[in-house]
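S.K.: coords please:
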Amino acid sequence: MFIYAWLIFISPLVGFVLSYLVGIKYRNWSGIIASTSIGLSLLFSYLTYLQVNASGPIHESVHWFYSINYGIYVDHLSIVMVLMVSFVGLMIHLYAMHYMGKDPNRHIYFAETALFTAGMLGLVISSNLVFFFLFWELVGLCSYLLIGFWFFKPNAASAAKKAFIVTRVGDLLFLAGMALLYTHLIGFTGLNGSSPLSIPYLINNAGAVAAHVGKVTLGIVSVLFLAGAAGKSSQFPLHVWIPDAMEGPTTVSALIHAATMVTAGVYLVARLFQIFQASAPFALESVAILGAFTAIFAGILGLVVNDLKRILAYSTISQLGYMLAAIGLGGYLAIGISGVAYGMYHLVVHAMFKALLFMTAGSLLLAMMELRDVRRMGGLWKRMPVTVTLMFIGSITLAAIPPTAAYFSKDAIIDAAWTYFTGSGYGFISFLPWLFMVVGALLTVLYTFRMFFLVAFGKPRSKLAEEAKDPPLHVQIPLFFLAAFSLGFGIWQSHFYDYIHPSTPIPSAPIYIEAIPWAFIVIGIVVTYYLYGTERWKHFHFSDNPLYKVVKNKFYIDYLFTNIIAERVILPISAAFSTFEEHYNTSVDVVGHGTMKLGTFMRRIQDGIIRNYFVVLISGISIIFIIMEILRLI
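M.R.: Now for the predicted structure:
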């Protein structure tokens, strides 16, 4: 047993217990304990990385019950994830010690974030889908607890319930996919002693699984898995929980959006890519189109939002769309499993700059008493130069401006989409991913610099903005590390691709196609500076535009879910079932009371007097003979 691999998720589990127990008496120790436990996870992840490089994948499995095993499976894909989760998680925890430093329940907060991190790390290295699903649900539970951490705020409590319910929809479909796959594989002789839901078996024997299960059935299983991923990774139409989740502490938002939770769905599809690839073509096509559509859809919504954290939330949804689309592009054989490398590279890069953006946003909110409306900020680059400079680095990385890391990750995905289009015979369906993502690149620049110019430029538009100051420099040290990776991680692009999948090709489109995202960067910056780098935006009345109203109302999807599906469909059905249950319970109660009365009567007959027993016996025999005689005469 390679104990270091197990300790990757066991360490923060221990940190969860100690953070809470010690923190009850010594509040400030809770953050130190949680951060230390995740720092140890990073160390154990690195030691496991060395072992995987030296000896290959680590697979340790123990029989659990029936045909289900539990254990760990660590290969190049999972080691990249645990290194990212533990490193970014550590940076967020170190910053949270300042951000949550005055919260009276910070020991509960750090216990929950340690458990959250443990769930994500356990999910990544699980060797069986059942074990994977348990950690998957633990991550969902922790997100509910952390989004609603400030439960005394009605919006936070409501957002926590919304996140829990919406993600449960995807989880149910994921569970259905597991059940369907299990029922088709149980008893399959090709298992050779493996558990039917063993992850290494499924990915190493995807062809045999497809031959036994059938490509169409396996495609249905894959689409059900995709639905689970859509819930966790907030893909359309299950994206609605993410913006409301901003009611939690900003460091929770950073943890959810950068290192945990939302990356779990993308990882699920990447982990089971071979199953998607071996199934019917519609499986990976669904992944590519869903991801690409989510990228452009969330980008449109990000244009009209004024809440700083919600702008970042919609950017997360959009960037997750790019990751998922990249994996789906692997349906084209010339790209193949390289699509996983593209998606995972953007996932890692996104984790760096999105954690940076959320934590700089956290510094702004601390300085301005949780003021989140970007229209009331302004002039903060002069008043908070360090924080806003770090935000600028995160912003240019989000916009994929060269030579930042996202330029290498996102443009590679867009080029891969063009290769997918040309290599599949120039079909309209295969054109959509490129179209959606290249327009999404323009939208990214627009909403990013709209946010940044409103925050940094001009004059302060509120008293809180006038009085804002940078936090102490030592507090921002974790942000410097993230900024350095955001700027420089592109250096490792080719090495990263080769590590995930040797000889991964770097697609290149014709120069006129590659120039389109660059042109969009210039157009986006010029347009947003013209409108928001000055005070001109105050003179434009976008709200009068009917299309603006539709976008501002999020295309009425929340209205559809809440006012129609929940209130007009689910509530009446629940009321009907409740009424039926009440009547059913009444009938059960009547039968129960009748039985009790009969029992009471029978107990009274049992009085111990022989002559009474004899009378009952003779009466019973007489009744039986009378009934028999009547039946004979009939």
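
S.K.: when you work out contacts or count neighbours from here on, use the C-alpha atoms and nothing else.
M.R.: Fine.

S.K.: packing partners for the helix or strand hosting residue 223?
M.R.: Using DSSP states H and E, residue 223 sits within helix 215-232. In terms of contact count using 3 or more C-alpha pairs under 8 Å, 6 or more residues apart in numbering; DSSP states H and E, helix 215-232 is assigned the packing partners helix 154-185, helix 262-271, helix 273-278, helix 282-302.

S.K.: go again with 7 Å.
M.R.: Packed against helix 215-232 by the contact rule (3 or more C-alpha pairs under 7 Å, 6 or more residues apart in numbering; DSSP states H and E) you find helix 154-185, helix 262-271, helix 282-302.

S.K.: tally of neighbours for residue 595?
M.R.: If you count neighbours by other C-alpha atoms under 10 Å, residue 595 ends up with 12.

S.K.: show me where the stretch 251-400 of the chain has its helices.
M.R.: 262-271, 273-278, 282-302, 308-328, 338-367, 380-383, 385-398 (DSSP state H, counting those that start in this stretch).

S.K.: of all the helices and strands packed on helix 215-232, which one comes closest to residue 520?
M.R.: helix 282-302 (13.9 Å; C-alpha to C-alpha).

S.K.: out of the helices and strands packed on helix 215-232, which one sits most buried?
M.R.: The highest mean neighbour count among the helices and strands packed on helix 215-232, using mean count of other C-alpha atoms under 10 Å, belongs to helix 282-302: a mean of 26.

S.K.: follow-up on the earlier one: including distance to residue 492, could the helices and strands packed on helix 215-232 go into JSON lines?
M.R.: Formatted as JSON lines, the helices and strands packed on helix 215-232 follow (distance: least, C-alpha to C-alpha, whole Å):
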{"stretch": "helix 154-185", "distance to residue 492": "34"}
{"stretch": "helix 262-271", "distance to residue 492": "20"}
{"stretch": "helix 282-302", "distance to residue 492": "25"}
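
S.K.: one more, for comparison:
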Amino acid sequence: MEQIWIVPALPLLAAAVGAALGAGSRRLAAGVAIAGMAGALVFSVLALVGVLGDQAAGRALAYANFAWFDLGARSFDLGWLLDPLGAFMLVMVAFVGLLIFVFSTGYLHGDRDAVRFFSFLSLFAGGMFGLLVSNSLLLLFMFWEVVGVASYLLIGYWFERPAAAAAAKKAFVTTRIGDLGFLLGLLWLHEAGGTLLLYDGGRGVLEDAVLGRLVGTTALGGLAVSTCIGLLFFCGAIGKSGQFPLHVWLPDAMEGPTPVSALIHAATMVAAGVFLMARVYPLLDADLVLADAPLHALTVVAWIGAITALFGALTAIAQHDIKRVLAFSTVSQLGYMMLAIGVGSWVAAVFHLLMHAFFKALLFLGAGSVIHAAHHEQDMRRLGGLAPRMRATFATFAVGMMALAGVPFLFSGFWSKEGILHAVEAWEVSAVPRWFALTAVACTAFYMTRLLVEVFLGRGPRSEPLREHPPEESPAVMVVPLQILAVCAVVLGFLGTPAWPWLQSRLAGTPLHFDPAHLLEGAGLMFVSIALVGAGIGLAWWIYGVKPRERADARDPLERAAPRVYAVLEARMGFDALYAATFGRLFAVAARVARVVDERGLGGLVDAVGGLGRFAGIGAKEMDETAVDGSVEATATATRDAGRAYSKRQDGDARSHLRTVAVGFALLVVLLLLTGGGR
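M.R.: The predicted structure is shown next:
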């Protein structure tokens, strides 16, 4: 526990070293970044082993707080925290991040700015590590913003491209909207609870004394203060994790290099929002004791998660960019995680978050391998038939596709998804989120099968450049990380099966029992889920596999069948256009008004003050040159002339001088006699 700060420190140090290197030090920068992540992985594994040992000894968590600074009577404390949730997340981020770093050395081979890229990657990872081990919400927020800045830098890495620069700004501004809510929640929590430490010997915000005060205090509308603060925190999670309605930045983040997309969608930025909700779950759950409360924070989380899961899955069906399909898939899967938290199963959400990190990193890196081999072609309509030429990429991508689709019983995504579905089924508030989730299951299997068929199967590439220069398999430095992730996408799922839920028991700190009979619990829902997966895969194969697309410009079969619906889905259900027509125009009008006020109002006032200053300066100049300088020069001239006249009298004749004295004395005597001075 005492050395846990080393985990974020190593990547941050690597980022600093990379920033100091010259542009020609690409190999050194990559080596430093990889070494930083490898060191972080070693310390993360040691931390996990220590946590599991402490858990077996009856200790659930360890923390260390320290004073940052005092402001009047208030002291701002920071601290480090290590518990099973943070430890498992540390290992996942370090392991997946290390593979992405290694993959990047091949993907960006020859890139002239690779030194800057690896420095930004290390900054990104360091920010995420710091967020995971913070015992203070203030410190967590600091690292939260480091992650946001790093994502801006990486999404806009190719800033000379207008689309990349615009996507970076869009991501930064959109997530700041959610972060404003998070910040307001922090201020409110500090005012109401008196601290921002999560654990502090019974005085932390996640401990009973403070939680009791927050639940027992009512805010506007009859809501408990804990509910209001929880909803403000959820605003930050909505922005970071691309939840509806702040999801619009996440698909556009694909403008960055593919390893960046993998890091954002698998291990870092979007995972931060889900982690935050899991970390503060006791705060979200506290108001459930108020049976007559008008609203519970977890209810809002559940509905937003359900809407996001369905929205992302439907939209992914009509996308053509290979990375954009995966981006909307991430939106949907994050919705599943939020839904699980909302219905009261944060453990199921974290289990899916951990499993999703491995197979989503696999899918994005697999897409990167395709893009690298296909001369940076990303449009699925122009690809096709790559499986014979890229066997390793195809095989590993197929594993990731089946894990994401939830193919039973071999793949990790099946077990983690089933955990969420069973938690949703037990939610008594409403059955609608369950139907949303099940619909998303079928859609996920459909669009992932469509993606696999369009890219790897068929009769060959559909664009002339790819026919002339056929893609070849990527180098080993890119393929080996894919193979490792593919193994993880299969093996890790068996750590959380209903028969032996080892991972869930370690997260929750509950006893572990092996019982094969638990596999049959909720068998009806499981069979429904399996049937939906089979239907989605079969339908996609029938539409796209039986009669593959012949030409790149051929219309999509779904577009021919339902052009209006397809157009709506292809346009992302119009949210980007809606925001551009409302908020975008509002901000544009506000910018024009600000410009007019600045140029004609404030600018005119500044010009007037400047003119007055210039007038005062001219007056002061004239006063100085004519009055002051003139009088000084006149006095000097008169003194000089008098001196010259007197000097002419100094001829050295003593008799003349005595006569002058005598005459002067006589005149003085006469003057005294005339004025009566002699009386």
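
S.K.: highest mean neighbour count out of the helices of the stretch 251-400 of structure 1?
M.R.: It is helix 308-328: most buried of the helices of the stretch 251-400 of structure 1 by mean count of other C-alpha under 10 Å, with a mean of 29.

S.K.: in structure 2, which residues correspond to that helix?
M.R.: Under TM-score structural alignment, the counterpart of helix 308-328 of structure 1 in structure 2 spans residues 322-342.

S.K.: next, the mean deviation of the matching stretch compared to structure 1.
M.R.: Compared with structure 1 after the fit, stretch 322-342 of structure 2 shows a mean deviation of 0.6 Å (mean C-alpha distance after the TM-score superposition for structure 1).

S.K.: neighbouring contacts of that stretch?
M.R.: Contact with stretch 322-342 of structure 2 is made by 241-243, 250-251, 254, 265, 274, 298-299, 301-303, 305-306, 308-313, 315-316, 319, 346, 348-349, 352-353, 367, 378-380, 420, 423-424, as judged by C-alpha atoms under 7 Å, 6 or more residues apart in numbering.

S.K.: tell me how far that stretch lies from the chain's centre.
M.R.: For stretch 322-342 of structure 2, the separation from the chain centroid amounts to 15 Å (computed by C-alpha atoms, centre = their mean, to the nearest Å).

S.K.: next one: stretch 484-494 of structure 1
M.R.: Per C-alpha atoms, centre = their mean, the centroid offset for stretch 484-494 of structure 1 relative to its chain is 24 Å.

S.K.: redo the helices of the stretch 251-400 of structure 1 as TSV? Include distance to residue 486 of structure 1.
M.R.: Output for the helices of the stretch 251-400 of structure 1, formatted as TSV (distance: least, C-alpha to C-alpha, whole Å):
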stretch	distance to residue 486 of structure 1
helix 262-271	18
helix 273-278	27
helix 282-302	20
helix 308-328	15
helix 338-367	5
helix 380-383	20
helix 385-398	6
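
S.K.: show me what residue 119 of structure 1 aligns to in structure 2.
M.R.: In structure 2, residue 119 of structure 1 lands on residue 127 (TM-score structural alignment).

S.K.: could you name the helices and strands sitting against the strand or helix carrying that match?
M.R.: If you go by DSSP H and E, residue 127 of structure 2 is part of helix 114-132. Using 3+ C-alpha pairs under 7 Å, 6+ apart, the elements in contact with helix 114-132 of structure 2 are helix 6-20, helix 26-56, helix 84-107, helix 137-155.

S.K.: that one vs structure 1 - mean distance after superposition?
M.R.: Superposed on structure 1, helix 114-132 of structure 2 shows a mean distance of 0.5 Å to its aligned residues (mean C-alpha distance after the TM-score superposition for structure 1).

S.K.: what about the helices in the stretch 501-650 of structure 2?
M.R.: Under DSSP H, counting those that start in this stretch, the stretch 501-650 of structure 2 gives helices at 502-508, 523-540, 557-561, 563-570, 575-579, 585-596, 603-622, 629-649.

S.K.: can these go into CSV with extra columns for distance to residue 464 of structure 2?
M.R.: Below are the helices of the stretch 501-650 of structure 2 laid out as CSV (distance: least, C-alpha to C-alpha, whole Å):
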stretch, distance to residue 464 of structure 2
helix 502-508, 49
helix 523-540, 26
helix 557-561, 22
helix 563-570, 25
helix 575-579, 33
helix 585-596, 41
helix 603-622, 57
helix 629-649, 86
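
S.K.: ok, which of these comes nearest residue 170 of structure 2?
M.R.: Of the helices of the stretch 501-650 of structure 2, nearest to residue 170 of structure 2 by C-alpha to C-alpha is helix 575-579, at 10.9 Å.

S.K.: onto which residues of structure 1 does the closest one map?
M.R.: Taking TM-score structural alignment, helix 575-579 of structure 2 hits residues 557-561 over in structure 1.

S.K.: who's in contact with that stretch?
M.R.: Residues outside stretch 557-561 of structure 1 that contact it (C-alpha under 7 Å, 6+ apart): residue 240.

S.K.: returning to that earlier point: buried set for the helix holding residue 223 of structure 1?
M.R.: The neighbour-count check on helix 215-232 of structure 1 (16 or more other C-alpha atoms under 10 Å) flags 215, 217-232 as buried.

S.K.: and if you look at stretch 425-442 of structure 2?
M.R.: Across stretch 425-442 of structure 2, burial judged by 16+ other C-alpha under 10 Å covers 425, 427, 433-434, 436-442.

S.K.: who touches stretch 194-214 of structure 2?
M.R.: Contacts of stretch 194-214 of structure 2 (C-alpha under 7 Å, 6+ apart): 78, 135-138, 190, 192-193, 224-226, 282-283, 286.
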